[in-house]
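> Fold the stuff below for me.
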Amino acid sequence: MAAQPAVRAQSNTPVKIGVLTDQSGAAADFSGRGTVLAARMAVEDFGGKVLGRPIELLDGDHLSKPDLGVALARRWYDEGVEAIFDVGLTSIAIGVQQLARDKNKVVVYLSTGSTDITGKYCSPNGIHWTYDTYSQANGAFLAYGGSPKDSWYFLTMDYAYGANLERDVTNRVAATGGKVLGTSKHSFEATDFASDILRAQSSKATVVGLMTTTMHSVTVMKQVEEFGLRAGGQRVAAPALTFHDIKALGLPIAHDLMIVEAFYWDLNEASRAFAKRYLEKFGRMPNMNQASAYGAVTHYLKSVEAAGAVEPGKVLPKMKATPINDFMTKDGSIRADGRVIRDMYLLRAKKPAESKGEWDLLELVKTLPGSEIFKAPDTEACNLVR
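You can find the predicted model right below:
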């Protein structure tokens, strides 16, 4: 009888998970409050409990500031948060990756792009869920390159994300015999890209690659249109552009741009059903990061339930052994290095006359199999796949 209060206390102790994201800074539209909403929808649809314990979902705004983001993650883990979702900015992700390993917790990256998360920073505690720079670069190359006659000029953000994008596209260009004619680098704080665009234009490269973040790509693309690069015959590849960037640009500018996404709301009945619910709650359609929050949180909670425990040593093997199936992902899998392998989609921004509504922005060009669009395991950098 004396043990019963302890059992009751355990059943009432919440299972804490957190969504760490940029809710009011430069990347707020890329993930932000929309990702928090999708995670909450997943918890609600799961029934609000797991293992008989209430699920408590925390959300934190790191404002795309590394010190703030890592400090908040540390505090959450110390206060009993079992898993953190999203994270975003690479510099924050690298810090959280080490924290999760040191404290034996779980972290699932949604809007983080760097392939280093499953390369030199790989960890048994980290899962790279949605996309990465290699899949974006690979898709951009397939859409705009592929011929030995192609030449490229890069406008690259001087930051890990931009460097990774440029590296991955350069490797593909070199493999087909194409040429890279040059690179102009800009800072994270840059807002005027005129001189860089003029260099790209004067290079006469057949493809101008915008190797910059989603937060910068809209501004760069508007300036690219002002300088008439596409009108002059140059193709413009913008791997980091997302669904919401196409909305921000507007189809008069964005038409015929090609993007690679893990999700588009109008792909099938299941994606449309989720998007309708999300739109009713948030007033906007979900992008791939926001949609993936629902699947990632659900997969984690199912794995906790199947493991019968919240300890990462029991939950993570279940997550990696269980196929991912939801409205966004069919028969997805998690590699030993943490990379989720799923199909991606090559999508074309519609011409204004082709659009039938506010959110009717994209047309499916091709499904890109996960086995081909993602980079092979890095056996030199990551000891988990040796």
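> C-alpha from now on. contacts and neighbour counts both.
Fine.
> For stretch 365-372, buried residues please.
By 16 or more other C-alpha atoms under 10 Å, the buried positions in stretch 365-372 come out as 368, 370.
> end-to-end on it?
Using C-alpha to C-alpha, to the nearest Å, one end of stretch 365-372 lies 16 Å from the other.
> How about stretch 252-261?
Using C-alpha to C-alpha, one end of stretch 252-261 lies 21 Å from the other.
> list the contacts for the residue nearest to Ala38 when sequence neighbours are not counted?
Once flanking residues are discounted, Ala38 sits nearest to Tyr294: 5.1 Å by C-alpha to C-alpha, 6 or more residues apart in numbering. Tyr294 makes contact with 38-42 under the criterion C-alpha atoms under 8 Å, 6 or more residues apart in numbering.
> most surrounded residue in these?
Ala39 (28 neighbours; other C-alpha atoms under 10 Å).
> if we look at the helix or strand hosting it, which residues are touching it?
Using DSSP states H and E, Ala39 sits in helix 32-46. Contact partners of helix 32-46, identified using C-alpha under 8 Å, 6+ apart, comprise 19, 21-24, 49, 55, 57, 59, 61, 86, 278, 282, 286, 289-291, 293-295, 297-298, 301.
> Double-check that Val297 belongs to a helix.
Yes - the assignment for Val297 (DSSP: H, G, I helix; E, B strand; the rest coil) places it in a helix.
> Here is a second sequence; please produce its structure as well for comparison:
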Amino acid sequence: MDFTVDDTITELTGLVRDMGEQLVTDDSLRELDARFGPGTEAGGGDRETARFHSRFWDELVRAGVPAALAPERLGGAGLGVVGEALVLRELGRVLAPVPLSASIRAAHLLDALGGCDPDLADGVASGRLIAAVADGDAPEVDWAPIAYAYLRTMPDKLLMPGEFTVERTVPVDFSCAGIVTPEVFHTEPLHRDPAEFDALRRRVHLAAHQWGVVEAALERTAAYATTRHQFGRPIGSFQAVAARLADGLIDVDAVRLSTLRAAYELDACSSEPAGRKLFAIEITPAARSAVASAHFWACDAGHRLAHSAVHIHGGVGLDRSEPAHRYFLAAKANEFRLGGATRQLLDLGAVLATEGDPWEYSA
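The predicted structure is shown next:
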């Protein structure tokens, strides 16, 4: 399998990395924590007090990043789930609190309807209008407190409330989320495939974000291990610490490869690569299994790396004045959103028992 990407994706991810490193600094995240972070959970009732990096989001929109990842019929560049995953990895590296995944998912769902409000679809696709997409039947919805549009998929319909209220919640990473109570629903017919594909896309997005989180956490931890001295030596020179960092590198690679494989398999499901239409997609066992594998590694490796980062940093790893604790919280939040690793092993075991190796005949 060839994971080589084209120049457009390479340039886009490079742009997002440069912007993220310049704008999403430790100082800017510390300011967001002061608005809606530890000790301020009762606040955050609107966009101005939410844990949302509005400046970075505005720059992403101005640079056309959400628009590039939108469906081609809404002006996107046709970069596929692989392109989405590589960009979301960059957001994970800097812990950028912006609703790019929700924007991408909402744009593709609205595109699948075909006849929805063009102004709404264009606004969501470009990122000018922030959308929130419910994850199945889960009551908590990421980005709902600052969303203009709210979507919930069901097997045969898409629910779009014209009016809704949100009760702010406090996820483990203090991200922007809330419980949505719809007041007026607009129901649109939706083929089953878009709903299932959206669920798989969400899991790949979370795995890609986790890839960036643990990759950056490992880099920061390794750098700390070269500067922190005990007994006159850097702690990174001790065998136990060096071995744990080496294990972390293997874990990051596992998340990287499984996530890219899952994204590749989802893209390969499309019968029309040049003009991807969700309702024309036949989701293969290989794609479902690849997503489950990425899901497993994002949870399992993410758990180990989050704890390794804290342990190697020592007490500093949990100090709110230092950045390490944010990576721990982000990795745990992604693990919780995905639902844990054990369930995925059971699901993969069931696939192997009933269908054999789903990748035997895949590309």
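> Tell me how the two chains score on TM-score.
Once superposed, chain against chain, the TM-score is 0.33 (TM-score structural alignment, normalised by the length of structure 2); 176 aligned residues with a C-alpha RMSD of 5.7 Å.
> Please identify the buried residues of the helix or strand containing the residue nearest to Ala38 of structure 1?
Remark: Tyr294 of structure 1 resides in helix 288-307, with elements defined by DSSP H and E. By neighbour count with 16+ other C-alpha under 10 Å, helix 288-307 of structure 1 contains the buried residues 288-305, 307.
> C-terminal to that helix, what's the next element?
Using DSSP H and E, the helix or strand that follows helix 288-307 of structure 1 in sequence is helix 312-321.
> Please, where are all the helices along the stretch 1-150 of structure 1?
Using DSSP state H, counting those that start in this stretch, the helices of the stretch 1-150 of structure 1 run over 4-12, 32-46, 66-78, 90-103, 133-144.
> Leu249 of structure 1: which of those helices is closest?
Leu249 of structure 1 lies closest, by C-alpha to C-alpha, to one member of these: helix 133-144, at 18.5 Å.
> Mind giving me the packing neighbours of that closest one?
Helix 133-144 of structure 1 sits against helix 160-175, strand 235-237, strand 258-261, helix 370-373, with contacts defined as 3 or more C-alpha pairs under 8 Å, 6 or more residues apart in numbering; DSSP states H and E.
> Which other helices and strands does the next helix or strand along the chain from that helix contact?
Using DSSP H and E, the helix or strand that follows helix 133-144 of structure 1 towards the C-terminus is strand 151-157. Counting contacts by 3+ C-alpha pairs under 8 Å, 6+ apart, strand 151-157 of structure 1 packs against helix 160-175, strand 179-186, helix 194-203, strand 207-211.
> now with 6 Å?
Contact analysis of strand 151-157 of structure 1 by 3 or more C-alpha pairs under 6 Å, 6 or more residues apart in numbering; DSSP states H and E lists strand 179-186, strand 207-211 as its packing neighbours.
> just the ones you listed: most buried one?
Compared across those, strand 207-211 shows the largest average neighbour count, a mean of 28 (mean count of other C-alpha atoms under 10 Å).
> quick one, the helix or strand just after it and strand 151-157 angle?
Sequence order places helix 214-226 as the next helix or strand after strand 207-211 of structure 1, per DSSP H and E. Relative orientation of helix 214-226 of structure 1 versus strand 151-157 (axes from the mean of the first three to the mean of the last three C-alpha atoms, to 10 degrees): 130 degrees.
> returning to that earlier point: what's the angle from the helix holding Tyr294 of structure 1 to helix 32-46?
Put simply, helix 288-307 of structure 1 runs at 30 degrees to helix 32-46, going by the same axes, to 10 degrees.
> quick one: helix 288-307 of structure 1 to helix 312-321, angle?
Relative orientation of helix 288-307 of structure 1 versus helix 312-321 (the same axes, to 10 degrees): 120 degrees.
> isn't Gly212 of structure 2 right up against Val94?
No - look at Gly212 of structure 2 against Val94 with C-alpha atoms under 6 Å: they stay out of range, at 7.9 Å.
> who has more neighbours, these two?
Counting neighbours by other C-alpha under 10 Å for Gly212 of structure 2 and for Val94 shows that Gly212 has the greater number, 26 against 22.
> Pull the contacting residues for that one.
By C-alpha atoms under 6 Å, 6 or more residues apart in numbering, Gly212 of structure 2 lies in contact with 89-90, 92-93.
> which one among these gets closest to Asp198 of structure 2?
Ranked by distance to Asp198 of structure 2 (C-alpha to C-alpha), the contacts of Gly212 of structure 2 are led by Arg89 at 18.4 Å.
> tell me which element the closest residue to the closest one other than its chain neighbours falls in.
Closest residue to Arg89 of structure 2 apart from its sequence neighbours, by C-alpha to C-alpha, 6+ apart: Gly212 at 4.3 Å. Element membership for Gly212 of structure 2, per DSSP H and E: helix 192-227.
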